[in-house]
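*Asks:* Below are the sequence and a predicted model for it; my questions follow.
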Amino acid sequence: MKPETDFDRGTAVRRVGETGDRFQAELRTEWLNRGIVNGGLLLAVAARALGERLQEGSPHVDPFALSAHFLSGSAPGPVEIETSVVRQGRQLSTGTASLIQTDHKGAQSERVRLVGTYRDLDTLNDEVFTTATCPDLPPVEECVSTETASAEMLSLSGLHERLDLRLDPRTTGWSNEQGPSGAGVARGWMRFRDGREPDALAMLLASDVLPPVSFDLGAAGFPLTVQMAAYVRAKPAPGWLRLTQSTRNYAGGFLEQDVEIWDSKERLALQARHLIYVVPNGD
């Protein structure tokens, strides 16, 4: 039996009753990012629960195309995930998941609503026709480790104690005297510190771990993901993941953040797009 990893503990779900559509999970403090639970981790939790529901009577075990709306910020503590099956076909199965949290007053709030389509990624053929190019990153040892961040920043982000994240120094000017470039780009390498190898669920987390591109734009405020779409294109090979994200349009306080994840074989394994609201300082 494989040893349980930080990520597997952080995304573990358990069914309420022997059968049924409801699951429970515990959002852990070690996945906080700036005081709230990381959105990629929330997506992975909801996707794991929905995957377990859809696997009943179906070979479709892998998240393939996901759309998630983030309705409110999540705090550490217990959550319930309500799932439903929309359709189970020969190639694809689709369902929904709602992640619900109860506050200290007993009021329930829906945090995330997910619509997900699943399939067996092992059945994808090997044909690839693409104009996408693998990002040209400096070697891992020449990139900036998030361990070098200030003690205050690290105290707000237990996430980085679980991840080995190395940032392309050409995209970190916002964090030093160089200043933001204005290009709206972030790039870097990622792997788990405990040696866990990447898979489809891990890439959902990885799609939300780089510094938001609003930092590189110099946009003041707290960036929050409102909606996210993710497409898993392949099972990632073992080893480091290359992450890149960018934006082309920031208007009215909102920007899109396009994400690509490439595996160690330089294969495009995930594409995602976030809609981000940059909450003005003081709001």
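*Replies:* Arrived safely, thanks for sending. Numbering: from 1, shown residues only.
*Asks:* When you work out contacts or count neighbours from here on, use the C-alpha atoms and nothing else.
*Replies:* Fine.
*Asks:* Can you verify V85 is assigned to a strand?
*Replies:* Yes - counting by DSSP: H, G, I helix; E, B strand; the rest coil, one finds V85 located in a strand.
*Asks:* quick one, what contacts the closest residue in space to it that isn't next to it in sequence?
*Replies:* Leaving out its chain neighbours, the residue that sits closest to V85 by C-alpha to C-alpha, 6 or more residues apart in numbering is G95, at 4.3 Å. Shown in contact with G95 (C-alpha atoms under 8 Å, 6 or more residues apart in numbering): 50, 54, 83-87, 115-117.
*Asks:* list the contacts for D194?
*Replies:* 5-6, 162.
*Asks:* Let's see that with 7 Å instead.
*Replies:* Neighbouring residues of D194 by C-alpha atoms under 7 Å, 6 or more residues apart in numbering: T5.
*Asks:* Check the spacing between it and V144 real quick.
*Replies:* 19 Å (C-alpha to C-alpha, to the nearest Å).
*Asks:* Switch the contacts of G95 over to TSV; also include distance to A251.
*Replies:* Below are the contacts of G95 laid out as TSV (distance: C-alpha to C-alpha, whole Å):
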residue	distance to A251
L50	34
L54	38
T83	35
S84	36
V85	37
V86	35
R87	37
V115	27
G116	29
T117	31
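*Asks:* who wins for neighbours among those?
*Replies:* Neighbour counts for the contacts of G95, by other C-alpha atoms under 10 Å, peak at L50, which reaches 32 neighbours.
*Asks:* so that one, which of the three states?
*Replies:* Using three-state DSSP, the secondary structure recorded for L50 is helix.
*Asks:* Would you check that it makes contact with S98?
*Replies:* No - between L50 and S98 there is no contact under C-alpha atoms under 7 Å: 9.3 Å.
*Asks:* who touches both of the two?
*Replies:* T83.
*Asks:* Chain neighbours aside, what residue packs nearest to R15?
*Replies:* In space, R15 is closest to F23, 4.2 Å off (C-alpha to C-alpha, 6+ apart).
*Asks:* show me the contacts for that neighbour.
*Replies:* For F23, the contact set (C-alpha under 7 Å, 6+ apart) comprises 13-16, 49, 80-82.
*Asks:* Return the closest of the contacts of G95 with respect to A219.
*Replies:* Set against A219, the nearest of the contacts of G95 by C-alpha to C-alpha is V115 (30.7 Å).
*Asks:* State the helix or strand in which that closest one lies.
*Replies:* strand 108-119 (DSSP states H and E).
*Asks:* tell me which residues of that strand are tucked away?
*Replies:* For strand 108-119, the neighbour count (16 or more other C-alpha atoms under 10 Å) marks 109-119 as buried.
*Asks:* then this one, side by side with the first:
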Amino acid sequence: MSELDDLLRVTWGRAADGGAPTEAEAALGDGWAVGPAVNGGAVMAVAAAALGEAFAGAGHPDLLTWSAFFLSPTAPGPVHLQVETLRSGRTVSTGQVLVLQDDGGGRRERARVTATLADLGVMAEPAHRAPAAPTMPPPEACVPARRDGSPLAAAITILDRLDVRVDPATAGFAAGRPTGRGELRAWLRLADGHEPDVAVLPLAVDCLMPVAFDLGVAGWAPTFELTGQVLGRPAPGWLQVRLHADTVAGGVYVEDADVWDSTGRLVARSRQLAGIRVPEGGLPPRAG
């Protein structure tokens, strides 16, 4: 069993009325954390896994589109999932997952994920039109993102689960030289060799360092809401991820993510609204 399989393992409770269960438990280990909180991509992946199991019997096991609201930081440890079917149709099914956690004073909602699922072999084939993957050096010529790379990275335990190679053209932030363009490009795969699949994609769009780093603003950039789409089942091999931010307003910014598989097919994309702490003097100017 891979580390991702272990993360996505959901234990269902027994339905009181004899129907399908709607309550489940999962464990978000401290190996998927960014500082004191579990990475949002891991939280979304677990919620999507629960919905995939709930709708598998209807022939809709694959995540198609989803929206996640992050209401409070998820601490490493057990979570309770409340799963609700909103609609089960012939081609798609839609449901909602409340991710709850005991904080000592009762269950507190950490995230709420609403998603539509389908059979991607039917809904996402063939691919007709999509942007091409960016031109990047091969993974071995890119900059590995490791926990020993900086004091900030030391607390990002999820880096032990991932193999991330950042395009040198967008890695200047690591040496204190952000470009100011608001773009990061990287190769991505799971460190334990688990080949990419649909279950990886909610993690892939939200597991890299915030693109705010390339805007010259380091530190935690909490996600308020993220909307994503799955556009195909990824082929085995490396994923290419491009993050881009062109809009910053007050204490928030918009981050877009695109994910291509090893064949160059766009397999997922997302847009999120996240927090940012812009220095008093404003954003640093663009390099060059």
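*Replies:* Perfect, thanks for sending it. It should be emphasised that the depicted structure is a prediction, and the values quoted were computed from it without experimental measurement.
*Asks:* Put one on top of the other, what's the TM-score?
*Replies:* Once superposed, the chains reach a TM-score of 0.92 (TM-score structural alignment, normalised by the length of the first structure), with 275 aligned residues with a C-alpha RMSD of 1.7 Å.
*Asks:* For the strand holding V115 of the first structure, give me every contacting residue.
*Replies:* Outside of strand 108-119 of the first structure, the residues within contact range by C-alpha under 7 Å, 6+ apart are 60-74, 91-102.
*Asks:* 6 Å - rerun?
*Replies:* Residues from elsewhere that reach strand 108-119 of the first structure (C-alpha atoms under 6 Å, 6 or more residues apart in numbering): 60-72, 92-102.
*Asks:* Just those: which are in strands?
*Replies:* In this view, these that belong to strands under DSSP state E are 62-70, 93-102.
*Asks:* Make a ChimeraX selection of the buried ones in those residues.
*Replies:* A single ChimeraX command selects the buried members of those (16+ other C-alpha under 10 Å):
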select :62,63,64,65,66,67,68,69,70,93,94,95,96,97,98,99,100,101
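*Asks:* What distance do you get for the residue nearest to R15 of the first structure to T171 of the first structure?
*Replies:* F23 of the first structure sits 40 Å away from T171 of the first structure, taking C-alpha to C-alpha as the criterion.
*Asks:* ditto for D208 of the first structure
*Replies:* As for D208 of the first structure, its distance to T171 of the first structure is 16 Å (criterion: C-alpha to C-alpha).
*Asks:* picking up where we left off before, now the angle between strand 93-102 and the strand holding V115 of the first structure, please.
*Replies:* Interaxial angle, strand 108-119 of the first structure versus strand 93-102 (axes from the mean of the first three to the mean of the last three C-alpha atoms, to 10 degrees): 160 degrees.
*Asks:* Now the element after strand 108-119 of the first structure, going C-ward?
*Replies:* Once strand 108-119 of the first structure ends, the next helix or strand along the chain (criterion: DSSP H and E) is strand 144-145.
*Asks:* packing partners for that next one?
*Replies:* Packing partners of strand 144-145 of the first structure (3 or more C-alpha pairs under 6 Å, 6 or more residues apart in numbering; DSSP states H and E): strand 163-167.
*Asks:* Average offset of the strand it packs on relative to the second structure?
*Replies:* Here the mean offset of strand 163-167 of the first structure against the second structure after fitting is 0.6 Å, by mean C-alpha distance after the TM-score superposition for the first structure.
*Asks:* gap between that strand and the chain center?
*Replies:* Relative to its chain's centre, strand 163-167 of the first structure lies at 14 Å (C-alpha atoms, centre = their mean, to the nearest Å).
*Asks:* what's it in contact with?
*Replies:* 143-146, 188-193.
*Asks:* hmm, try it at 7 Å
*Replies:* Outside of strand 163-167 of the first structure, the residues within contact range by C-alpha under 7 Å, 6+ apart are 140, 143-146, 187-193.
*Asks:* Likewise for stretch 267-283 of the first structure?
*Replies:* Stretch 267-283 of the first structure has contacts (C-alpha under 7 Å, 6+ apart) with 220-236, 253-263.
*Asks:* Only the buried subset of those, as a PyMOL command please.
*Replies:* To isolate the buried ones among the contacts of stretch 267-283 of the first structure in PyMOL, judged by 16+ other C-alpha under 10 Å, type:
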select buried, resi 221+222+223+224+225+226+227+228+229+230+231+232+233+234+235+236+254+255+256+257+258+259+260+261+262+263
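*Asks:* Go through the contacts of stretch 267-283 of the first structure and flag which are in strands.
*Replies:* Using DSSP E, the contacts of stretch 267-283 of the first structure in strands are 222-232, 254-262.
*Asks:* and the gap between E195 of the second structure and D167 of the second structure?
*Replies:* According to C-alpha to C-alpha, E195 of the second structure stands 21 Å off from D167 of the second structure.
*Asks:* out of the two, which sits in the busier spot?
*Replies:* Legend: neighbour count by other C-alpha under 10 Å for E195 of the second structure and D167, higher for D167 (22 against 16).
*Asks:* who wins for most neighbours among the contacts of strand 163-167 of the first structure?
*Replies:* Tallying neighbours with other C-alpha under 10 Å puts G188 at the head of those, with 29 neighbours.
*Asks:* can I assume that one sits in a strand?
*Replies:* Yes - G188 of the first structure sits within a strand when classified using three-state DSSP.
*Asks:* What lines up with it in the second structure?
*Replies:* Per TM-score structural alignment, the equivalent position to G188 of the first structure in the second structure is A186.
*Asks:* List the contacts of that match.
*Replies:* Per C-alpha under 7 Å, 6+ apart, neighbours of A186 of the second structure: 164-167, 240-242.
*Asks:* Could you save those residues as CSV and add columns showing distance to V200 of the second structure?
*Replies:* Formatted as CSV, the contacts of A186 of the second structure follow (distance: C-alpha to C-alpha, whole Å):
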residue, distance to V200 of the second structure
V164, 14
R165, 17
V166, 19
D167, 21
Q240, 13
V241, 13
R242, 16
